[in-house]
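Novice: turn this into a structure:
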Amino acid sequence: MGACCSSSPEAKYEVSGGAKAAKQPSSHGPKPKPAVPDFGLLNTHEVIKLLGRGGEGETWLCKDKETGHEVAIKLIKRPIPKPAIQVIKREIKIQADLGQGHLNIVSADEVILSKTYLGLIMEYVPGGNMVAFVTKRRETKSERGGLCLDEDEARYFFKQLISAVEYCHKNNVAHRDLKLDNTLLDTHEPFPWLKLCDFGFAKHWQANSNMDTMRIGTPEYMGPELISSRTGYDGKKVDVWAAGVLLYVMLVGMFPFETQDDNFNNTAGLYDIWLQQIKTSWRDVPNNTSAASRLTPELKELLDKMFDVKQESRASIDTIKQHPWFNRPLPEKFTESLKELEEEQRAIDEQVSKGAFQSAERDKALEALLDRAVTPAMPSEEVTRLSLSKIKRAYSILRPKGAGAGMAAVQEED
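Specialist: Here you go, the predicted structure:
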């Protein structure tokens, strides 16, 4: 579904809602921005601003009129083509199942269907993504020996990323698009917590089985087996390679393998990256030699294991967690933040162990709702909301007139 749920530097719309509220063009000065669309959610949400665009839709910052909470909503125009609905269904279910169970994964709270749009309602992460964070640090990298983040700070975030990826893998899900753009930062003080988002390319696998040959993801983060469309690649090892790229970029602000050809619609750029991967150690790529010299020997050894071109011998998540660099003590300021995170996570783990976030009834209700999204809305159709979080049993009710504008809802039952 594309696009993550954090702030965007652009605002291309006026925040005042509704077409009637739009100002008339003046004969002098620039044209006003178009009014923010309401997406058929006028009775449920105030639409505030665009957060991002993806291949299938847009993500908007909205305020829930009932709770007053800010949320991020991925919106896809209805009717949705039938070939696309299975991919959307997979993303929603994966994020609903995983996000409620891990603090380092963006949670999906509801699905909403209006006459014109299908929306996935997620937690809003206001701190921006790691791209912006690392870019800002590049301006002062001379203060850290030429590194965007020093190794301690990078390890603080990397530990959280690995925890999130490990949780995905334990639930037989490969993310397949790990990158700075898909890692968000919240506003936890004194140091932000990382949140993994955008499960549009994520996929379940059966125990002891591998992925198909589809080339998917972001080229600079792809492992060689993914670029070459290797038959039956290991989704877990693809994530390990991408996590290594992400760690490297956090530290030095550039990719270990990249190309001057940005047009990945043809294969020249991909082939260029693939040749570097299979013929040259990441340490020996011309752009990397200076950067690699700034890293500690332990970290370089870990990256060697994560960038092993043979997926069979590439580091696993367990290998990473046991590595000396990963376990090097952090300064107290980071340790305290991680300790707080781990304590909150343990409480969630107890709920997960009791099946608190699993519901066959919810899954059936989700199937029915998405089946409606492939058809045009009926004139009498109401906005429908399906709660994805902490559900034991789900059922549909039609509220009486005057109670929430007759909105149909799928409620939570304790």
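Novice: CA atoms for contacts and neighbours, from now on please.
Specialist: Will do.
Novice: tell me how far Cys148 lies from Arg372.
Specialist: According to CA to CA, to the nearest Å, Cys148 stands 48 Å off from Arg372.
Novice: neighbour count winner among the two?
Specialist: Cys148 (26 against 15; other CA atoms under 10 Å).
Novice: can I take it that the more buried one is in a helix?
Specialist: No: the assignment for Cys148 (DSSP: H, G, I helix; E, B strand; the rest coil) gives coil, which keeps it out of a helix.
Novice: separation between it and His169?
Specialist: Going from Cys148 to His169 by CA to CA gives 29 Å.
Novice: which residues sit in contact with Tyr221?
Specialist: Neighbouring residues of Tyr221 by CA atoms under 8 Å, 6 or more residues apart in numbering: 177-179, 241-242, 245-246.
Novice: second input sequence below; structure requested for side-by-side comparison:
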Amino acid sequence: MEPISKRRKPLLIEPHSPDYVSIKKTPGLVANDLSGLSPPGEVSPKPLTSSFSSTKPSGLPSSFASIRQLSVSCFRTMTPTPQKFPDEAGRLTTVTSSGEIKILVIKLNEQPWRLGRNNQADLTIDKPTVSNWHCKVYAIECDTGERLVCLEDVSTNGIRHNGKLIRKKAVILNEGDHINIADQEFLYSHSAPPGRWQGQNASPKQGLPRFRPITLGKYCVTERVLGSGFFSIVHLAINTQTCAQLACKIVKRPLTTKRSYKEATKFQRVMQQEVELNASLEHPNINKIVALKQDSANIYLFLELVTGGDLFGYVTRNKHLQQDEAKFIFYQLALGLQYMHDVKKISHRDIKPENILLAHHGPEPRVLIADFGAARLADKAFCSMQGTMSYAAPEVLTVYTRQEGYDGKKADLWSLGVCLFMMLCGFHPFDKGELESRETERRKMCEVLHYHVEREEVQFVKSVLKSSCKDEALGYLSSDYAEVRDVLKRLLEEKPFQRISAQAVLAHPWIENSKTALEEKYQERVLGQTRRKKE
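Specialist: The predicted structure follows:
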């Protein structure tokens, strides 16, 4: 459990207050669906489930037949304009046994709302089946600007989400979602402005029309966007048989004209290779493809849904991580890479914080290696530049300047070293904020390396290829970091044949001296979570 933040109070509407009286006068407005009640200019995600029972809970004002009606009236009466709460993402409305209406306003960049029996909870639910700390509710922002509100259960008895029991996992809340904690009833209203691809006229940069929900077998792909990449968009999906939420990565097929037939064939081969490699992996720290569907326009990859964002965002929000937390995350990544390299003989070739996902909100999360678009069997040397330049090893950056290729597994370890440095220090080891932009220098570098280098990448490449820059970067770490400095020195070794392996990293004193504590934490926070997901 993360440190307890200062207790907050929900918006409270007491009986006989002016707001309460105003709300009681508006029950007739509920003929409209909740999704039509967003403030002007906003688009709310539609409900993903059927209408809920209108059974009247105890304490509900007499004017209302259900908490849905009450929530609609509260939303119409109480919701401020977007300018008033610029970070607002959504609201949970409930009624206490004494008839008070309580509204939790969930905002970005705030500590989670904590619900439970504990009197220090933001909302105390004093019921015998409610855990001391039962669940938390928080908002995250995708790279598309879409705001997501997540409900994470941390209890013994679980939560009913749209009638389905969830336990020890997180779900993304959608407009009209119905939540039960014991017999306390909540209704969710989405109040965030739309993301870049969620508005009425939104369309992806790839030129795709606005997405409409689609059913593929037992999976329903919704319009809610969770993220985007250069070649793909990630949507929220639902398994209609189990109601479980997933992430769906949608990759647009290239046009199959005669001119592009060769390109389309290559695309199909690359996608098939990604799916086959990823599907062969079975590890708690790897984001595995659950299913593959396709039609004439797109390929749909269904993956485990994670709600904590990515490592880059996590480090950015926290400025940097404490050594113990960085060690636990690093330990998980090293285990995942050891499995890929030694058991499956696969190189990822694009390890970076943006491709490391957090399973949940809060400190010391379970992490998963994601995006296997560049991954290949590492049974021979690679002879092409792959991955992201600022995380690429020296031998990858200079691959076109020599005859021999490079070992993809060793290149992964260099990238892991860059990630570790960023966790500890909060900045890139080879970016001192002096990104040179002189065109002559950039052109000279392009000629030497035999590929195009963008202006903003010049300093990265220069620093990586200059060994003294590594020593300068390691100098930022104090003497208290002696062991981890040695790990970084071995990971950021310019000569790949001298670079430490994933197996050797796990045997290093920095890890070995904390092995018992790391294994206990791994059992609880990683293996325990994956077992519960399978249940």
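Novice: helices along the stretch 351-500 of structure 2, start to end?
Specialist: 394-397, 408-425, 439-449, 458-464, 467-474, 482-491 (DSSP state H, counting those that start in this stretch).
Novice: what does the longest one correspond to over in structure 1?
Specialist: What it means is helix 408-425 of structure 2. Across structure 1, the stretch matching helix 408-425 of structure 2 (TM-score structural alignment) is residues 235-252.
Novice: now that stretch on structure 2. Mean distance?
Specialist: Superposed on structure 2, stretch 235-252 of structure 1 shows a mean distance of 0.5 Å to its aligned residues (mean CA distance after the TM-score superposition for structure 1).
Novice: residues in contact with that stretch?
Specialist: 134, 146-151, 154, 158, 161-162, 165, 169, 174-180, 210-211, 220-223, 226, 254-256, 291, 303, 306-307, 311, 314-317.
Novice: would you mind writing the PyMOL command to select the buried ones in those residues?
Specialist: A single PyMOL command selects the buried members of those (16 or more other CA atoms under 10 Å):
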select buried, resi 134+146+147+148+149+150+151+154+158+161+162+165+169+174+175+176+177+178+179+180+211+220+221+222+223+226+254+255+256+291+303+306+307+311+314+315+316+317
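Novice: run through the helices of the stretch 51-200 of structure 2 in chain order.
Specialist: Using DSSP H, counting those that start in this stretch, helices in the stretch 51-200 of structure 2 cover 67-78.
Novice: all the helices of the stretch 51-200 of structure 1, in order from the start?
Specialist: Under DSSP H, counting those that start in this stretch, the stretch 51-200 of structure 1 gives helices at 82-99, 130-138, 151-170.
Novice: mind giving me a markdown table with the ones you listed and columns for distance to Lys364 of structure 1?
Specialist: Below are these laid out as a markdown table (distance: least, CA to CA, whole Å):
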| stretch | distance to Lys364 of structure 1 |
| --- | --- |
| helix 82-99 | 11 |
| helix 130-138 | 36 |
| helix 151-170 | 23 |
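Novice: I figured Arg224 of structure 2 hits Ile238, correct?
Specialist: No: Arg224 of structure 2 lies out of contact with Ile238 (CA atoms under 8 Å); the separation is 11.2 Å.
Novice: so for these two, which residue has more residues nearby?
Specialist: Higher neighbour count among Arg224 of structure 2 and Ile238: Arg224, with 24 against 20, using other CA under 10 Å.
Novice: corresponding residue for that one in structure 1?
Specialist: Match for Arg224 of structure 2 (TM-score structural alignment): Lys49.
Novice: isn't that match right next to Val36, touching?
Specialist: Yes: counting by CA under 8 Å, Val36 is a contact partner of Lys49 of structure 1 at 7.4 Å.
Novice: anything in contact with each of these two?
Specialist: With CA under 8 Å, 6+ apart, Lys49 of structure 1 and Val36 have common neighbours 13, 15.
Novice: which non-adjacent residue is nearest Trp282 of structure 1?
Specialist: Pro256 (5.8 Å; CA to CA, 6 or more residues apart in numbering).
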